[in-house]
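Participant: Compute the structure for the input listed below.
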Amino acid sequence: MAGELGHIALILALALALVQGVLPVIGAARGIPGWIALAPGAAFGQAALVAFAFGCLTYAYVTSDFSVLNVAENSHTLKPLLYKISGVWGNHEGSLLLWILILSIFGAAVALFGGNLPAALKARVLGVQGLIAVGFLSFILFTSNPFSRLLPPPLEGRGLNPLLQDPGLAFHPPFLYLGYVGFSVAFSFAVAALLEGRVDPAWARWVRPWTLAAWCFLTIGIALGSWWAYYELGWGGWWFWDP
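Facilitator: This next block holds a predicted model:
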């Protein structure tokens, strides 16, 4: 049930992302206040739906629901709770869902804390964020669905990659993604400014806090990753996925 609900939530999130990415941008270009006003609500709705989907996948991991293929391939009933939860993003599909969750949270944060932005600029920023979300949500739904079913479900899962059974998995990826994905806001501000033909000191003041926040998160994520890689592998090794 959790897998089905999560999949439906992602489909609805894609629909809202399309609304957020298209109508507010057109509204800002043509001066349609009603379309401009759609952007914050769509951003909040998208974030809520993606958070619900992420919660569904986490619930499937915690309860060892092996009817979800992703859980069967990356978890085990005997794993400690820490590794069941961190195992959610310890694989391609789950980490992509975490990426989309953070992307939607940043979009909602712009909608919430961007009250000082001109309405048209804010609509364009949220519109670009919505279009980025459309790309990632389409990718995850059509090529990397974390809620694919496995029927009949196996009695036991395969377990988590031994290299990932480490507390570093609980902290490093979320901080790293907060940094990577956080820079999408800077990108959205840049595209919005180009659409408006307005790149000035006021624009720089608006984008600066978001850029600094992303830079700080990325610094923390890289530092945690360096620490984890060093004590896990030493100087003579590398993660098998890096090449």
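Participant: going forward, measure contacts between C-alpha atoms and count neighbours the same way
Facilitator: Noted.
Participant: Give me the distance from stretch 21-36 to the chain's centre.
Facilitator: 25 Å (C-alpha atoms, centre = their mean, to the nearest Å).
Participant: For residue 82, the count of nearby residues, please.
Facilitator: 14 (other C-alpha atoms under 10 Å).
Participant: what's downstream of the helix or strand hosting it, the next helix or strand?
Facilitator: Per DSSP states H and E, residue 82 falls inside helix 81-86. Per DSSP H and E, helix 81-86 leads on to helix 92-113 as the next helix or strand towards the C-terminus.
Participant: Go through that following helix and flag the buried ones.
Facilitator: The neighbour-count check on helix 92-113 (16 or more other C-alpha atoms under 10 Å) flags 93-111 as buried.
Participant: hmm, back to that, list the buried residues for the helix holding residue 82?
Facilitator: Buried-residue list, helix 81-86, by 16+ other C-alpha under 10 Å: 83, 84, 85, 86.
Participant: how close does residue 169 sit to residue 83?
Facilitator: 8 Å (C-alpha to C-alpha, to the nearest Å).
Participant: circling back: JSON lines for the buried residues of helix 81-86, including distance to residue 210?
Facilitator: Formatted as JSON lines, the buried residues of helix 81-86 follow (distance: C-alpha to C-alpha, whole Å):
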{"residue": "83", "distance to residue 210": "31"}
{"residue": "84", "distance to residue 210": "32"}
{"residue": "85", "distance to residue 210": "28"}
{"residue": "86", "distance to residue 210": "26"}
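Participant: ok, residue 34 touching residue 26?
Facilitator: No. If you go by C-alpha atoms under 8 Å, residue 34 and residue 26 don't touch, sitting 10.9 Å apart.
Participant: Pick out whichever of the two has more residues nearby.
Facilitator: Between residue 34 and residue 26, counted using other C-alpha under 10 Å, residue 26 has the larger neighbour count: 16 against 12.
Participant: And this one, please, so the two structures can be compared:
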Amino acid sequence: MIFENRFKGRRAVVTGGASGIGAAIADRLTAEGAEVTIWDLAPGGRQIDVTDHSAVAEAMAEDAPDILICSAGITGPNVTTWDYPVEDWLKVYNLNVHGLFYCNRAAAPLMAAKGHGRIINMASVAGKEGNPNAPAYSSSKAAVIGLTKSLGKELATAGVTVNCVAPAAVATAIFDQMTEDHIAFMKSKIPMNRFGTVNEIAAMVCWLASDEASFTTGCCFDASGGRATY
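Facilitator: The predicted structure is shown next:
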């Protein structure tokens, strides 16, 4: 269900918004009246490298979003912790944690100065449970949850809410980064016995971005088909 003009007059930035979950979120925000800017190195967005903190700070000041969705991320290879390549570990953390931190850090004071804002970070059920053979991805998403809770408390009286969404596996192109065995493992853990859809995640994110979620901050919302246990 699309809520017409729910975000009329609001400006949104969606990182990683050129594909997958980010694209679905950007499309829904647009359909509900927001002025959306996509930050993505892939074609279709503003070419912002979120791992460059100076570029992020400059672009955030220019775009001045009322809503920030941090959806950019990578999985890294599926190998055991002791065999995990250091260079891949650093790549995952540089985007999933550092890039997200740079975006949150740049947006928070701008939103606080206006007395209104919504920050929604994309976490994962892997950040709660820790998937085997995905140590960098799992731990990076745990970091996202922790950062979200900290920032949410810091901004609690500023009119700015900060929340994250923790999906179970959602069928997107990110599966191309995973082995078939790992994909099968993730599906086997979901009681609904199916993967989530990008539209289901977008619906939850857009509720968190709306005025209806004004008393909700520092929280992690599951979209896991029954997988999450806490």
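Participant: Mind checking the TM-score on these two?
Facilitator: In this superposition the chains share a TM-score of 0.30, using TM-score structural alignment, normalised by the length of structure 2; 125 aligned residues with a C-alpha RMSD of 6.2 Å.
Participant: can you give me the offset of the helix holding residue 82 of structure 1 from its chain's centre?
Facilitator: Counting by C-alpha atoms, centre = their mean, helix 81-86 of structure 1 comes out at 19 Å from the chain centroid.
Participant: For that helix, name the packing helices and strands.
Facilitator: Under the contact criterion of 3 or more C-alpha pairs under 8 Å, 6 or more residues apart in numbering; DSSP states H and E, helix 81-86 of structure 1 touches helix 38-62, helix 168-196.
Participant: Which stretch among these is buried most, on average?
Facilitator: helix 38-62 (a mean of 23; mean count of other C-alpha atoms under 10 Å).
Participant: and the closest residue to residue 222 of structure 2 other than its chain neighbours, what helix or strand is that in?
Facilitator: In this structure, residue 222 of structure 2 finds its nearest non-sequential neighbour in residue 166, 4.8 Å apart by C-alpha to C-alpha, 6 or more residues apart in numbering. Taking DSSP H and E as the definition, residue 166 of structure 2 sits inside strand 160-167.
Participant: what about residue 177 of structure 1, distance to residue 60 of structure 1?
Facilitator: 22 Å.
Participant: quick one: contacts for residue 217 of structure 1?
Facilitator: Residue 217 of structure 1 makes contact with 175, 176, 178, 179, according to C-alpha atoms under 8 Å, 6 or more residues apart in numbering.
Participant: quick one on the thing from earlier: correct me if wrong: the residue nearest to residue 222 of structure 2 contacts residue 223.
Facilitator: Yes. Between residue 166 of structure 2 and residue 223 there is a contact under C-alpha under 8 Å: 6.0 Å.
Participant: Could you check which of these two has the larger neighbour count?
Facilitator: Shown here are residue 166 of structure 2 and residue 223; by other C-alpha under 10 Å, residue 166 has more neighbours (24 against 21).
Participant: measure that one to residue 142 of structure 2 for me?
Facilitator: From residue 166 of structure 2 to residue 142 of structure 2 the distance is 10 Å (C-alpha to C-alpha).
Participant: Look up how far residue 88 of structure 2 lies from residue 68 of structure 2.
Facilitator: For residue 68 of structure 2, the distance to residue 88 of structure 2 - C-alpha to C-alpha - is 27 Å.
Participant: Quick check: longest helix in structure 1 by residues?
Facilitator: helix 201-233 (DSSP state H).
Participant: hey, where'd the strands end up in structure 2?
Facilitator: Along structure 2, counting by DSSP state E, strands occupy 11-15, 35-39, 67-70, 117-122, 160-167, 219-223.
Participant: want to try JSON lines for these, with distance to residue 148 of structure 2 as columns?
Facilitator: Below are the strands of structure 2 laid out as JSON lines (distance: least, C-alpha to C-alpha, whole Å):
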{"stretch": "strand 11-15", "distance to residue 148 of structure 2": "16"}
{"stretch": "strand 35-39", "distance to residue 148 of structure 2": "20"}
{"stretch": "strand 67-70", "distance to residue 148 of structure 2": "11"}
{"stretch": "strand 117-122", "distance to residue 148 of structure 2": "7"}
{"stretch": "strand 160-167", "distance to residue 148 of structure 2": "6"}
{"stretch": "strand 219-223", "distance to residue 148 of structure 2": "7"}
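Participant: What about residue 225 of structure 1, how many residues nearby?
Facilitator: For residue 225 of structure 1, using other C-alpha under 10 Å, the count is 18.
Participant: Next, the contact list for it, please.
Facilitator: Applying C-alpha under 8 Å, 6+ apart, we find residue 225 of structure 1 in contact with 168, 172.
Participant: Check the one 5 residues further on too.
Facilitator: Shown in contact with residue 230 of structure 1 (C-alpha under 8 Å, 6+ apart): no residues.
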